[in-house]
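Student: Requesting a structural model of the entry that follows:
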Amino acid sequence: MKSLTIGKHTVPYPLIQGGMGVRVSAAGLAGAVAKCGGVGLIATAGLALNSDHTDKKYFEADLLALKDEIRKAYEIAPDGVIGTNCMVAVSDYDDIVRTSCEAGAKVIVSGAGLPLNLPGLTVDYPDVALVPIVSSVKAAELIARKWHKGFGRLPDAVVVEDPDTAGGHLGEKLENIGNGDYDQYETVRGVKAYFKEKWQLDMPIIAAGGIWDRDDLERALAEGADGVQMASRFVCTEECDADPAFKQAYLDCTQEDIGLIMSPAGLPGRALKANIDQVRAHDIDGNISCPSGCLKKCAYKKDKERFCIVHALDRAQRGDRDTGLIFCGTNAWKAHKMETVAEIFAELFD
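Tutor: From the prediction side, this is the model:
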């Protein structure tokens, strides 16, 4: 099993741990994955909540909490590759990216929108690897052209996310998900070929969505990917930062419990759907006003539609299975036991 090099950073195993907010993948999980030889990602969305800085205003607390988590992750894995997952859709995206660099993140993975200005935000940190998330060759082409024209830079790797299997926010229209038209590995090979033919680059392409076990990993590599991104598999680990009740929801769920919802961010998302009415009722019937303004565009902030995404995710991470929103991939039902990150690496990489 070959190593994975992204920009100037190499890890022994071709695995990135996907970012899971709010605080599902924070320092504990990211540090453990990096210590085992993968890329550990801290999900930056909503870190202000449930932090040591709740006495501060939301955006100030967000940046302070991000610095805390990166520092804690490096305490676990001093020589590891720690990065952040930064959502384009959040209001303080620019500050989150810059603070990630200042605090020592070696990789920035960015999705939930097209990160067209990401190189400009990181110009003072050329060693930080930049990795956009796409679901189509067209999106990869657009990012490459914009980055090259505006900043003289190209991605250091590209994550190709499968909207039919991935968890959390998905970069595809709701009506296009699950209709049988999408072929993840055709997209992987298409993005790979584009960078080879247009830019003469052997671009590392990371397959994300639906990766659970060694068979999935080996298939991804055989189909042309250079590595995989895994998120849901790491939830039921001792090191995952979520409350035990959150992890138990994965252990209890069935395949039928997993479905699509519409986020107030304007993006579809995959989650445990049984309690979605309670999630809405908590925020709408409770007449809760937008507490943070965390998103650039938000149906709840504007018209009190759906629910407050950051607080719904925060409630779940704290263990509220009644009114908390629990994101997951299509394979979350395969979780049957608690394990450690090291045990997962041993299974995947023998």
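
Student: Please make it C-alpha for all contacts and neighbour counts, starting now.
Tutor: Noted.

Student: Secondary structure class of G259, three-state.
Tutor: strand (DSSP: H, G, I helix; E, B strand; the rest coil).

Student: Quick one: residues contacting it.
Tutor: By Cα atoms under 8 Å, 6 or more residues apart in numbering, the residues touching G259 are 270-273, 330.

Student: Check A45 too.
Tutor: Counting by Cα under 8 Å, 6+ apart, A45 has contacts 21-22, 86-87, 90, 310.

Student: I have a second one here; can you model it like the first so I can compare?
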Amino acid sequence: MNFGKPDDVDWRTSTMNLDTALCRLFHIRYPIFLAGMAGGPGTVKLAAAVSNAGGLGILGSAYMTPEVLRAAIRELRKLTNAPFGVNLFSIQTVDDNSRTEEVQRELNEIRKILDIPLVQGDQVQSPEYFEQQFAVLIEEQVPVISTAFGVLPTHMMKQAKSHGIRIVTMATTVQEALLAEQAGSDAIVAQGSEAGGHRGTFDISSRPMGANIGTMALVPQMVDQVGIPVIAAGGIMDGRGLVAALALGAEGVQMGTRFLTSIESGAHEAYQKILLSSNEESTTITNAFSGRPARGVKNAFIENWDKRGIEPLKFPTQNTATRDIRNAASRQNNPDFMSLWAGQGLRMLTAGQSAASIVEETVRQAQTILLNTVH
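Tutor: The predicted structure is shown next:
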């Protein structure tokens, strides 16, 4: 993006309005996506608020039953007439119970701390909703499907495209971005290592903690190699981050952590309190909660698990095995044993701010920087 003083007034006007190719492709006013935050923090109200404010609200649906997902989409449509998206985990899941008994013994030590029932046995059964969830998205004609952990399978990609649905794929390396483009994705989220929540790395078999390339390094390399819009994610919390992403060649940004303490957030009150008292050194990447690497605030669960030196079960088996612990911690208002997913920009969080206000503030700050630059 050229920040030199332009002679073309129309260029200047569109720049001040942040009207990038991403906006035109997804029919949104501002190049700001809400990250699809599954498991509670990303509510229907939050997604609708971001869409109504001119961004693209994305609903994290990975753990929703098909019935709950359908109801959520219909509720979302009641709250906004603007485009929105739904995020899925594009991964075929099979429980691996080869070490379940061993892991449950370790988890029982944590259950004793929370005073909840111990778990005996060597079998865990995780629900598998992916195919049914996708069917719901087709039936409900959602405008955008976003995926983590990989691209949509070929038959799903073709079906979504035939219905005019836009596809966004999260990628953590240039090679993943190329695979996403070849598969037919309309845009790619370049997820830098600063990003909160699960790493979008496609294959973690040779790198258990996922690919961890910083946003500043990842975005321009990805932009240089693909011909579709790149959306920067990871550590972006305000208009400064948006302008920096545009300067690196991205067409927009995706923000998740920034909205965790918003009025519309579904994050537990104790979770939000921890976030607001944390800083850039507070998070770590762990696979202890789910079996896949994710960035979150360090707490007693992570520390206890790391001390025991045991490998977690594979995703989603570990996630299912730890669910009772996370649920009990929420009921007890105990953040020590919650999964406190968050990125590294925690000092820039604010309390009690609406999602619309966050979008507007981000846009206003970016416009001010751009205006000062072109003048």
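
Student: before we move on, the earlier item: cool, now which of the contacts of A45 of the first structure survive the switch to the second structure?
Tutor: Cross-checking the contacts of A45 of the first structure against the second structure gives 21-22, 86-87 as conserved contacts, using both residues aligned by TM-score structural alignment, their matches' Cα atoms under 8 Å.

Student: Which of those fall within helices?
Tutor: Judged by DSSP state H, these include no members of helices.

Student: quick one: which of the residues you listed sit in strands?
Tutor: Judged by DSSP state E, these include 86-87 as members of strands.

Student: Please, which helix or strand holds the residue lying closest to K8 of the first structure once chain neighbours are set aside?
Tutor: In this structure, K8 of the first structure finds its nearest non-sequential neighbour in D127, 6.5 Å apart by Cα to Cα, 6 or more residues apart in numbering. D127 of the first structure is part of no helix or strand when elements are defined by DSSP states H and E.

Student: which ones are touching R321 of the first structure?
Tutor: Contacts of R321 of the first structure (Cα under 8 Å, 6+ apart): 245-246, 249, 275, 315.

Student: do that again at 6 Å, thanks
Tutor: If you count contacts by Cα atoms under 6 Å, 6 or more residues apart in numbering, R321 of the first structure has none.

Student: Give the aligned equivalent of it in the second structure.
Tutor: Structural correspondence for R321 of the first structure with respect to the second structure (TM-score structural alignment): P335.

Student: how about the helices in the stretch 251-350 of the first structure?
Tutor: For the stretch 251-350 of the first structure, applying DSSP state H, counting those that start in this stretch gives helices covering 276-284, 299-303, 309-317, 341-349.

Student: cool, and the second structure?
Tutor: Under DSSP H, the second structure gives helices at 9-16, 21-26, 44-52, 66-79, 100-114, 130-139, 154-162, 174-183, 215-225, 239-247, 269-276, 300-308, 317-331, 355-374.

Student: corresponding residue for V11 of the first structure in the second structure?
Tutor: Using TM-score structural alignment, V11 of the first structure pairs with I28 in the second structure.

Student: show me what contacts that match?
Tutor: Taking Cα under 6 Å, 6+ apart, one finds 54-55 in contact with I28 of the second structure.

Student: re the thing from before, out of the contacts of A45 of the first structure, which is most surrounded?
Tutor: V22 (30 neighbours; other Cα atoms under 10 Å).

Student: Hmm, it is touching A316, no?
Tutor: No: at 8.5 Å, V22 of the first structure does not count as touching A316 under the criterion of Cα atoms under 6 Å.

Student: related to what we said a few turns ago, out of the contacts of A45 of the first structure, which is nearest to I177 of the first structure?
Tutor: Nearest to I177 of the first structure, judged by Cα to Cα, of those is M87 at 20.4 Å.

Student: OK, contacts around the closest one?
Tutor: Neighbours of M87 of the first structure in contact, by Cα under 6 Å, 6+ apart: 110-112.

Student: now do S193 of the second structure
Tutor: 212-214.

Student: export those residues to TSV and tack on distance to M222 of the second structure?
Tutor: Output for these, formatted as TSV (distance: Cα to Cα, whole Å):
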residue	distance to M222 of the second structure
N212	14
I213	11
G214	12
